[in-house]
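*Asks:* A structural model of the following input is requested.
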Amino acid sequence: MKTSAVIFDAFGTLVEIQQPTHPFRQLLREGRRQGRLPRADDIRTIMTHCLSLSEAALAFGIKISPSQLAFLDQCLEEELASIQPYPDAVEAVGLLQAAGVRLAVCSNLAMAYGPVVERIFPHLGAYGFSYRIGVMKPQAGIYQHTCDLLNVRPENELSGQRRIVMIGDSERCDRDGPGQVGIKGYLLRRNGDGASNLSHFARSVLSDR
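*Replies:* Predicted structure coming up:
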């Protein structure tokens, strides 16, 4: 079956953080020191709202001093500056774009990280980021919204027409979740089972066209 569009996960698939500093995790730890217990939806709040570190602190009721905020902001800047594309991702995107395949990224992200992905891969057809859409993978809505942004219809996979595929490093979010809306998901495992390389994956997609 011919493929009309490919959707990528972002972190662990297209890009990697080479020097993680975990600024939002540090913020939540500060909240715990102040007696605020972690909540099950903390990460969801961060990733489904447009929140800076100071706005997240306010939303969680965490008190941080100007010096603490400056430190966390510096940690965030260092982490963002360390984000780099995987070489096979750059090659895969180039191959697919040259062949006219529509491309998108669909990822669970805090607000600060989206612009970095857009800067590294500036010519994708759609950017389905959770903080903009208000829904996280593996909820069906984020995949559907990404397809809407890309102007493709995933239900065509079910009708035997041109298919849409997604690839990422999470079984739950990138392999299984997309199937809810008719997208064929693939698992990326650079050091194990599944698709081991995005370049090989791209060539496989193109061999079916």
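
*Asks:* drop to CA atoms for contacts and neighbour counts, all remaining ones
*Replies:* OK.

*Asks:* can you give me the strands in the chain?
*Replies:* 3-8, 15-17, 83-85, 102-107, 126-129, 163-168, 184-187 (DSSP state E).

*Asks:* Could I get the contacting residues of the residue positioned nearest the centre of the chain?
*Replies:* In the chain, the C-alpha nearest the mean C-alpha coordinate belongs to Ser107, at 2.0 Å (C-alpha atoms, centre = their mean). Taking C-alpha atoms under 8 Å, 6 or more residues apart in numbering as the criterion, Ser107 is in contact with 9-11, 128-130, 136-137.

*Asks:* Any chance of CSV for those, columns distance to Cys50 and neighbour count?
*Replies:* Compiled in CSV, these are given as follows (distance: C-alpha to C-alpha, whole Å; neighbours: other C-alpha atoms under 10 Å):
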residue, distance to Cys50, neighbour count
Asp9, 19, 23
Ala10, 18, 25
Phe11, 19, 20
Gly128, 14, 29
Phe129, 11, 27
Ser130, 9, 26
Met136, 13, 22
Lys137, 17, 18
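
*Asks:* Can you tell me which of the residues you listed end up in helices?
*Replies:* The helices, defined by DSSP state H, take in Ser130 from those.

*Asks:* this one next, for a side-by-side:
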Amino acid sequence: MTVAVIFDLFGTLLEIRNRQNPYRQLLRIGAKQGRAASSKDMRAIMAFNGGISEAAEAFGICLSSAELANLECMLELELESIAPFDDAMIAIELLREHGVKIGACSNLAGPYCSKARSLLPGLDGYALSAELGMLKPDPGMYRSICNMLGVLPEQVESMQVLMIGDSRRCDEHGPRAFGIPGYHLDRNGAGPYRDLISFVQTVTADEHRGLHK
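*Replies:* Okay, here's the model as predicted:
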């Protein structure tokens, strides 16, 4: 019996239609100031619950008032462009009709958390990296959302919690290592699920169809 489904956010439930990449631009400014770039910078940003100015301070990047205003404008343009995919709300409503709890588990920077909550209100749990200070595929992310949903996969054999998202590492392999069946969503069609409707229809269909095996 499926009692809960966990969704990734960006690339799964939500899309950014006007990418501005303000945090990458912040790091470029830092590089011009002599700050050594790291492959871990973007992950650090997504585990940091603050805005542009706070991130700049944390990284030791000095911003002029004009640079800060420009970055904040870029951020606002990007936030305003975020919208649910066409199938997102339909999938959520289908699950709700079947009494399935719904959670979000996603890696995202601080300013994106409130935007995601406003676009997807009333979910049963939100495990958001900037708010928790950790990122998928850290097991703590999956444990946090399971606690919010009241389902621990290692303790309740008869109650099934599933996850789907567009990252094999974070939404398929990561949750599976924790004990949650994870499924990869490929909206380009190179996988078993290219949209959320087909996934949810399988979840809510007869258990004997074997999704969880």
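
*Asks:* what's the farthest-apart pair in the contacts of Ser107 of the first structure?
*Replies:* The most widely separated members of the contacts of Ser107 of the first structure, counting by C-alpha to C-alpha, are Phe11 and Met136 (14.2 Å).

*Asks:* top helix in the first structure by residue count?
*Replies:* Under DSSP H, the first structure gives helix 66-81 as its longest helix.

*Asks:* between the contacts of Ser107 of the first structure, which is closest to Tyr186 of the first structure?
*Replies:* Closest approach between the contacts of Ser107 of the first structure and Tyr186 of the first structure, by C-alpha to C-alpha: Asp9, at 10.6 Å.

*Asks:* Which residue, other than its chain neighbours, is closest to the closest one?
*Replies:* Counting by C-alpha to C-alpha, 6 or more residues apart in numbering, the nearest residue to Asp9 of the first structure once its immediate chain neighbours are dropped is Gly168, at 4.8 Å.

*Asks:* cool, and Leu128 of the second structure?
*Replies:* For Leu128 of the second structure, ignoring the flanking residues on the chain, the nearest one in space by C-alpha to C-alpha, 6+ apart is Ser106 at 5.2 Å.

*Asks:* separation between the equivalent of the one you found over in the first structure and Leu96 of the first structure?
*Replies:* Ser106 of the second structure maps onto Ser107 in the first structure, with residues paired by TM-score structural alignment. With distances taken as C-alpha to C-alpha, to the nearest Å, Ser107 of the first structure is found 19 Å from Leu96 of the first structure.

*Asks:* One more: Gln161 of the first structure?
*Replies:* Using C-alpha to C-alpha, we find Gln161 of the first structure at a distance of 19 Å from Leu96 of the first structure.

*Asks:* And those two? Which one has more around it.
*Replies:* Neighbour totals were compared for Gln161 of the first structure and Leu96, and Leu96 leads with 19 against 14 (other C-alpha atoms under 10 Å).

*Asks:* The residue lying closest to that one once chain neighbours are set aside: neighbouring residues, count only.
*Replies:* Counting by C-alpha to C-alpha, 6+ apart, Leu96 of the first structure lies nearest to Ala202, which is 6.4 Å off, once chain neighbours are set aside. Using other C-alpha under 10 Å, the number of residues around Ala202 of the first structure comes to 19.

*Asks:* Over to Leu51 of the first structure?
*Replies:* The burial metric for Leu51 of the first structure, expressed as a neighbour count using other C-alpha under 10 Å, is 18.
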